[in-house]
Structures are given as C-alpha cells and as structure tokens.
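> Structural data only, the sequence is not supplied:
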C-alpha cells in the first residue's frame, strides 16, 4: 500500500464524492467516502445517527471512520464535512495530500437547495450554512495543501483543477 493519493475536504454538497470518483478513475485507484463507511457500519443514515444519538456521538463514530480510512485506504478519500472539527483528525491529515473543495452559499443553494436531509441545516438553512462555514473555513484551509473553488465548474473541471493543484498525473 502506498498511502492515500488525495483526501478531499469541504462543506456538505460541494461535490467531494462526485469529484472523488472521477479522481479515482483518472488516477487508476479506488475511491472511499467516510460517510458511506459510517452508513455501512452503523446500518443507518448519518441524519438518523444525528437525530437518534446527537452530534457528539456521530462525531466520535466519524473520528474512528476517518482514522481507519487513512490507515487502510490507498486511493482517493472523501471526508464528511464536519470531520475537520476534531483536532486529532486534523493532526492525522498533516502531511497528507489534502484538497479543500470550496463553494459559496449561492452555489450551495443551487446544488442542494439547502433542503436535503442535512441535520445541521434543519432550520434557516442559508444562515446555518453561512455559520457552519464561518466556523469551519479556517479549519479546511489549515489541513489543505490546496484549495479548489467549485463555483460554476463542472465535476470534470474541478477534477482537472485538483490534479493540477497537486501536480498529479493521470494513470
């Protein structure tokens, strides 16, 4: 195993999974999403875990999922939007090839409508999204080697920008 090729971080709905799949195809490796790992392990959705057990319980599960994925996976890895809130997780990302996929609130509205099953955006989604980003933006930047804006770009254009930002060659 050679280690993770690319770790994607950023807010919910930014396209980490979509871009991650494309990146993995271009790099000739596997894609893994820690939110999907959690759903498979827990047998229920992220939203259900939030509702049933609360955010702290979800964050503990998420922290373990990220730790496991970083240790086991050797392809492209997408992390849940809030995973960078944990200091231990941020420390694990040091030295990893991390790309922060960014977008503004208007792009988030266009992509997700901010009305999907997003437990942290249940009431006044625009305001809550802005507040989440105010609290997280600096953490995404802290762990990232590169920032790639996704606003107005297709997934293919974002994928190319990530490859260029990390100076990666396609397989």
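Ah, there it is. Predicted, not measured: the structure shown is a model, and the values here were computed from it.
> CA atoms for contacts and neighbours, from now on please.
OK.
> Residue 93 against residue 145, yeah?
No: here residue 93 does not reach residue 145: they are 10.1 Å apart, not a contact under Cα atoms under 8 Å.
> before we go on, here's another structure to hold up against the first:
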C-alpha cells in the first residue's frame, strides 16, 4: 500500500502525537506529525502563525504539509485537528487507514485544561471546543475507516485499540501480540 500505515485524525488534545509515537514503536516504523512539520518549516509555533499571518495562511501551509507527508511518509502520520476541513485533504485521505481518535469535552478539559496556547480556543475554551467538534465531527467520521474513543483510556490502551481495529500486527519484539480473536476491519 502506498502512503502511511496509519493516519490519526481528531480534535486538539486527543493524543494523536502520543498515540502515534506508540503505534510507530509497536509497528517498527517512523512517526510524523504534520503540525510539527509546519512548525519546523516556518520556524515558529502554530499560534504565532495564526496571529501573524491568519488562519487562511495557516490552512494553506497545513494542506501542503499533509499532501507532502502522505506522499513521503510510509509510517504513522498524525494530522492537525483542522486538517480535515480542507476538501482536497479529505480526498487525499480516501482509501487510507484513517483513525478518528475522539473524546468528550470533559475529557478534553481534564487533559489539556482548555487553557493552553491553542489559537482557536482563546475565548471561552470549553464552548469553542464544543463548537469546533460540532463543525468538524462529520468530516472526521467521513474520512475515518475506524473511530477509537480515548475517554478513560491510557495512550497504551488507545494504541492497542487502534491496532486491533485496523487488524495490524506488532513487530516481533515490540509490544505484546494483538488479540487474534479480533475481526480485521482493514
């Protein structure tokens, strides 16, 4: 298969980077984060890009970063929370092993406190998070092959759930083998 072995999507704070790194380790492959690619290329944090150049400029950078990562990276790829807003990005993800990591607002509050430097959560973070999820959820579910909830789960448990849902096997010597009784949803 061409493209990443797993693509993680979902809202900010859901744990895409943490889970992605665990998946990459267990699959014996590399990890890449499209937001980290943007930060490295621009030499400044995403929040600063939003302030200095605006959201439309950031979304253009994001679209290109995702396009390049999907074309170049065969491992685990995590996308920024808003990447699925772009129609061409959604089309690019068609047919790939996309996993929507989801959580409820209470879990988001517990994890990130919703008071971090996230540009789209600057005013009334709890309400903004809920509005963002309402606006984005259908895009997430449209492109995802599987949905994995992260509520009340450790990153390790989420990684296992992703592997099971996609029917992926661990690299020998990495972590414990997947449950052979699970249905292959890939």
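Received the coordinates, thanks. The model shown is predicted, which means the values in this text are computed figures rather than measured ones.
> so where do the helices sit in structure 1?
Ranges of helices within structure 1 are 16-27, 34-42, 46-53, 55-72, 87-93, 105-112, 125-143, 155-165, based on DSSP state H.
> what angle sits between the first one and helix 34-42?
What that stands for is helix 16-27 of structure 1. When axes from the mean of the first three to the mean of the last three Cα atoms, to 10 degrees is applied, the directions of helix 16-27 of structure 1 and helix 34-42 differ by 110 degrees.
> what angle separates helix 16-27 of structure 1 from helix 155-165?
Between the axes of helix 16-27 of structure 1 and helix 155-165, defined by the same axes, to 10 degrees, the angle is 60 degrees.
> Helix 16-27 of structure 1: which residues count as buried?
Buried residues in helix 16-27 of structure 1, counting neighbours by 16 or more other Cα atoms under 10 Å, are found at 16, 17, 19, 20, 21, 22, 23, 24, 25, 26, 27.
> same for it, what does it pack against?
Packing partners of helix 16-27 of structure 1 (3 or more Cα pairs under 8 Å, 6 or more residues apart in numbering; DSSP states H and E): strand 6-9, strand 31-33, strand 76-78, helix 155-165.
> Now do the contacts for residue 52 of structure 1.
Listed by Cα atoms under 8 Å, 6 or more residues apart in numbering, the contact set of residue 52 of structure 1 is empty.
> if I look at it, how far off is residue 58 of structure 1?
10 Å (Cα to Cα, to the nearest Å).
> Likewise for residue 34 of structure 1?
12 Å.
> same deal with residue 81 of structure 1?
Using Cα to Cα, we find residue 81 of structure 1 at a distance of 12 Å from residue 58 of structure 1.
> picking up where we left off before, for residue 4 of structure 1, find the nearest of the helices of structure 1.
Of all the helices of structure 1, helix 55-72 sits nearest to residue 4 of structure 1, with 6.8 Å by Cα to Cα.
> distance from that closest one to structure 2 after superposition?
Its match in structure 2 and helix 55-72 of structure 1 itself, once the structures are fitted together, sit a mean 0.2 Å apart by mean Cα distance after the TM-score superposition for structure 1.
> buried ones in that helix?
Result for helix 55-72 of structure 1 [16+ other Cα under 10 Å]: buried residues 55, 58, 59, 62, 63, 65, 66, 69, 70.
> can you check stretch 40-48 of structure 2 too?
Across stretch 40-48 of structure 2, burial judged by 16+ other Cα under 10 Å covers 46, 47, 48.
> Can you check which of the helices and strands packed on helix 16-27 of structure 1 gets nearest to residue 105 of structure 1?
Closest approach to residue 105 of structure 1 among the helices and strands packed on helix 16-27 of structure 1 (Cα to Cα): strand 6-9, 16.6 Å.
> outside of that closest one, which residues touch it?
16, 20, 75-81, 84, 96-101, 140, 144.
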